[in-house]
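[1] this is the structure alone, sequence omitted:
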């Protein structure tokens, strides 16, 4: 579904992402993890073309993004960043309607079929009773669901999420991640997301990609990636890795900072 091949991304002469290759199959949830400043969000933005890549290429459904019109890319892929802002007077319904813009010509108004998709996206995200509410009046979890509804209205094949649980309490973090997993399983949307919480990455991912110093340190199933050695080597933390009740998803219990060799 999506390939990032030998991506290199630099800021002000500093290379942040170095020759990263990442392949994501259709219908997968892939989480990108790694220490602060390792290049996770930069990689996601490079994949989406929000920021330019110094070298390398990105392909979606076999087509190179570089050769695709921006509007076509927007029809196939959507990115939601950590902090999203709306005008003070924008309602949930108005925000969600923006998801239809990539499918319209600049002079076209929303059609009845567009409004059906908007209604569907609002319903899918459990926001039917909030549709006339101002986005700024929503709680953090509700606000994230509103942005995800906007992305759904866009009808993308691939959804990119940059730390979707940032600033949310634990209950709302789980609410958002459960929604993402439901949309993935029921609608077949391919998801690539940056996460900080290793246990959340373990629970909600089909595969995990570990980024360290702008390069892929490890990639694979959660059980193969989330090991004691990886956590010590990449994060500098000693941790217990346990499996509960026969689960295939490891649980991480940080213990202490690892001693330097």
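    Okay, I see it. Quantities reported herein were computed from a predicted structural model and do not represent experimental measurements.
[2] can we go C-alpha only for contacts and neighbour counts from here?
    Fine.
[3] centroid-nearest residue for the protein?
    A centroid search over the chain (Cα atoms, centre = their mean) returns residue 161, at 2.0 Å, as the residue closest to the centre.
[4] in space, what's closest to that residue - neighbours in sequence excluded?
    The spatially closest residue to residue 161, leaving aside those adjacent along the chain, is residue 193, at 4.4 Å (Cα to Cα, 6 or more residues apart in numbering).
[5] what about that neighbour, distance to residue 75?
    19 Å (Cα to Cα, to the nearest Å).
[6] when those two are compared, which one has more neighbours?
    The residue with more neighbours, out of residue 193 and residue 75, is residue 193; 24 against 18, by other Cα atoms under 10 Å.
[7] what residues does the helix or strand that contains the more buried one touch?
    With elements taken from DSSP states H and E, the one containing residue 193 is strand 190-194. Applying Cα atoms under 8 Å, 6 or more residues apart in numbering, the contact partners of strand 190-194 are 25-33, 40-41, 44, 157-164, 184.
[8] beyond it, next helix or strand please.
    Moving toward the C-terminus from strand 190-194, the next helix or strand (DSSP H and E) is helix 198-204.
[9] quick check: next helix or strand after that following helix?
    strand 207-212.
[10] centre of the chain to that next one, how far?
    Taking Cα atoms, centre = their mean, to the nearest Å, one finds the center of strand 207-212 at 13 Å from the center of the full chain.
[11] what angle sits between that strand and strand 190-194?
    Orientation note: strand 207-212 sits at an angle of 30 degrees relative to strand 190-194 (axes from the mean of the first three to the mean of the last three Cα atoms, to 10 degrees).
[12] and the next helix or strand past strand 207-212?
    Past strand 207-212, further along toward the C-terminus, the next helix or strand under DSSP H and E is strand 215-220.
[13] in that following strand, what's buried?
    Buried residues in strand 215-220, counting neighbours by 16 or more other Cα atoms under 10 Å, are found at 215, 216, 217, 219.
[14] want to try CSV for the residues you listed, with distance to residue 256 as columns?
    Putting the buried residues of strand 215-220 into CSV (distance: Cα to Cα, whole Å) gives the following:
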residue, distance to residue 256
215, 25
216, 25
217, 22
219, 24
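[15] any idea which of those is closest to residue 53?
    Checking these against residue 53 by Cα to Cα gives residue 215 as the nearest, at 14.5 Å.
[16] end-to-end on stretch 189-201?
    Taking Cα to Cα, the first and last residues of stretch 189-201 lie 17 Å apart.
[17] quick one: distance of it to the chain centre.
    7 Å.
[18] before we move on, the earlier item: return the subset of the contacts of strand 190-194 lying in helices.
    Using DSSP state H, 40, 41, 44, 184 are the members of the contacts of strand 190-194 that sit in helices.
[19] mind listing residues that contact stretch 126-143?
    Residues outside stretch 126-143 that contact it (Cα under 8 Å, 6+ apart) are 86, 88-93, 95, 122, 145-146, 167-168, 172-173, 175-176.
[20] now that we have those residues, which of them are buried?
    So, by 16+ other Cα under 10 Å, the buried ones in those are 91, 92, 93, 95, 122, 145, 146, 168, 172, 173, 175, 176.
[21] list the buried residues for the helix or strand that the fifth one is a member of?
    Assignment of secondary structure by DSSP H and E places residue 122 within helix 112-124. Neighbour-count burial for helix 112-124 flags 114, 115, 117, 118, 119, 120, 121, 122, 124 (criterion: 16+ other Cα under 10 Å).
[22] try this one next to it:
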């Protein structure tokens, strides 16, 4: 299978407001991409277009050379998984059942073993047996990540396209670090692509291979972290007075707010 997901001249307008305007990009397996931008830039909307959750007003998204609209829901769900910013299933199931929901496109074959593997991989073993509604916001985020990975699980590893909307927003420092390290390790095998909306520019700079910067629905900058996380770029598109330096532990830019 062609290992790219391509968006060509995407547009989306709701009423008089242009939410996404002429966005084109290509995503490749084995790559980690961070979507950044100020509030209201269109990051979550673009994520929904790229995953087929929203239809475009014009333009096209294609996976493996085929438009998303031509994929059946079941087939598409076996190749891409989405972790939304807020997910409430509407029923009070135990953690294992929530994670097992990710296996719905595949049927029940091997479900129990896969759920066990994914719980261990994501550090959710300690949550086994807990009811989902009793979990903290951060614990729920970790369980939703496990569900998304279970959805893409093939031959002892996830494969395909994983889209995450602010996956670290409710996590403490330790779990932020563990989540991003895990996603980095999984993508290095070359069969998984991760595209994540991140508000924390420093996390994006440390983790991503490529950063896409949106502003008012337009893709205004993209490239390696060092090419996008620059003082002039951040000041222009965020309107914030910042300083940009280098991370002391490696070759990654870091952003500091000016006093």
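    Arrived safely, thanks for sending. Here the structure is a predicted model, which means the values were calculated and not measured.
[23] and the buried residues of strand 215-220 of the first structure, which two are the farthest apart?
    215 and 219 (11.0 Å).
[24] check the gap between residue 221 of the second structure and residue 160 of the second structure for me.
    With distances defined as Cα to Cα, the gap from residue 221 of the second structure to residue 160 of the second structure amounts to 25 Å.
[25] what do you get for residue 140 of the second structure?
    Computed with Cα to Cα, the distance linking residue 140 of the second structure and residue 160 of the second structure is 23 Å.
[26] these two: which is more packed in?
    The neighbour comparison of residue 140 of the second structure against residue 160 (other Cα under 10 Å) goes to residue 160, with 26 against 23.
[27] identify the residue of the first structure aligned to that one.
    Counting by TM-score structural alignment, residue 160 of the second structure lines up with residue 157 in the first structure.
[28] let me see the contact set for the closest residue to that match other than its chain neighbours.
    Closest residue to residue 157 of the first structure apart from its sequence neighbours, by Cα to Cα, 6+ apart: residue 76 at 5.1 Å. Counting by Cα under 8 Å, 6+ apart, residue 76 of the first structure makes contact with 155, 156, 157, 158.
[29] for the first structure, which segments count as strands?
    Taking DSSP state E as the criterion, the first structure carries its strands at 2-11, 14-24, 29-33, 55-60, 63-64, 77-80, 158-162, 190-194, 207-212, 215-220, 237-242, 251-257.
[30] show me the one of the ones you listed that comes nearest residue 229 of the first structure.
    For the strands of the first structure, proximity to residue 229 of the first structure was assessed by Cα to Cα; strand 237-242 is nearest, at 8.5 Å.
[31] ok, and what's touching that closest one?
    Contacts to strand 237-242 of the first structure, defined as Cα under 8 Å, 6+ apart, come from residues 226-228, 231-232, 250-258.
[32] return the member of the residues you listed nearest to residue 70 of the first structure.
    Each of the contacts of strand 237-242 of the first structure was scored against residue 70 of the first structure by Cα to Cα, and residue 226 proved nearest at 36.5 Å.
[33] what is the neighbour count of the residue lying closest to that closest one once chain neighbours are set aside?
    The shortest distance from residue 226 of the first structure to any non-neighbouring residue, by Cα to Cα, 6+ apart, is to residue 250 (7.1 Å). Using other Cα under 10 Å, residue 250 of the first structure has 23 neighbouring residues.
[34] now residue 255 of the second structure
    Based on other Cα under 10 Å, the number of other residues close to residue 255 of the second structure is 19.
[35] now swap in residue 126 of the second structure and tell me
    Close neighbours of residue 126 of the second structure, defined as other Cα under 10 Å, add up to 9.
[36] could you find the counterpart of it in the first structure?
    Aligned against the first structure by TM-score structural alignment, residue 126 of the second structure finds its counterpart in residue 129.
[37] now that match: how far from residue 245 of the first structure?
    Using Cα to Cα, one obtains 38 Å as the distance from residue 129 of the first structure to residue 245 of the first structure.
[38] contacts only, for the aligned residue in the second structure for residue 5 of the first structure.
    In the second structure, the residue equivalent to residue 5 of the first structure is residue 8, according to TM-score structural alignment. When contacts are counted by Cα under 8 Å, 6+ apart, residue 8 of the second structure touches 22, 23, 24, 25, 59, 60, 61.
[39] same check, this time on residue 59 of the first structure
    By Cα under 8 Å, 6+ apart, the contact list for residue 59 of the first structure reads 1, 2, 3, 4, 65.
[40] surely the second one meets residue 60?
    Yes. Using Cα atoms under 8 Å, residue 2 of the first structure makes contact with residue 60 at a distance of 4.4 Å.
[41] corresponding residue for residue 84 of the second structure in the first structure?
    Looks like residue 84 of the second structure aligns to residue 81 there (TM-score structural alignment).
[42] got the contact list for that match?
    For residue 81 of the first structure, the set of contacting residues under the criterion of Cα under 8 Å, 6+ apart consists of 161, 162, 163, 164.
[43] list just the nearest of these to residue 51 of the first structure.
    For residue 51 of the first structure, the nearest member of the contacts of residue 81 of the first structure is residue 162. The distance, counting by Cα to Cα, is 13.9 Å.
[44] neighbours around the spatially closest residue to residue 6 of the first structure that is not a sequence neighbour, how many?
    Across the structure, with Cα to Cα, 6+ apart as the measure, the residue nearest residue 6 of the first structure apart from its sequence neighbours is residue 19 (4.0 Å). Residues lying near residue 19 of the first structure (other Cα under 10 Å) number 17.
[45] residue contacts, the aligned residue in the second structure for residue 19 of the first structure?
    Residue correspondence to the second structure (TM-score structural alignment): residue 19 of the first structure is matched to residue 22. Residues in contact with residue 22 of the second structure, defined by Cα under 8 Å, 6+ apart, are 8, 9, 10, 11, 59, 218.
[46] how about residue 164 of the first structure?
    Under the criterion of Cα under 8 Å, 6+ apart, the contact partners of residue 164 of the first structure comprise 80, 81, 82, 144, 173, 176, 193, 194, 195.
[47] could you dump these to a markdown table with distance to residue 211 of the first structure?
    As requested, these are arranged in a markdown table below (distance: Cα to Cα, whole Å):
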| residue | distance to residue 211 of the first structure |
| --- | --- |
| 80 | 20 |
| 81 | 18 |
| 82 | 18 |
| 144 | 25 |
| 173 | 22 |
| 176 | 23 |
| 193 | 13 |
| 194 | 10 |
| 195 | 11 |
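[48] wait, doesn't residue 47 of the second structure sit right on residue 162?
    No. Under the criterion of Cα under 8 Å, residue 47 of the second structure lies out of contact with residue 162, with a separation of 10.6 Å.
[49] neighbour count for those two, which is higher?
    residue 162 (25 against 21).
[50] do you know how far the match of residue 5 of the first structure is from residue 36 of the second structure?
    Note on residue 8 of the second structure: its distance to residue 36 of the second structure, by Cα to Cα, is 19 Å.
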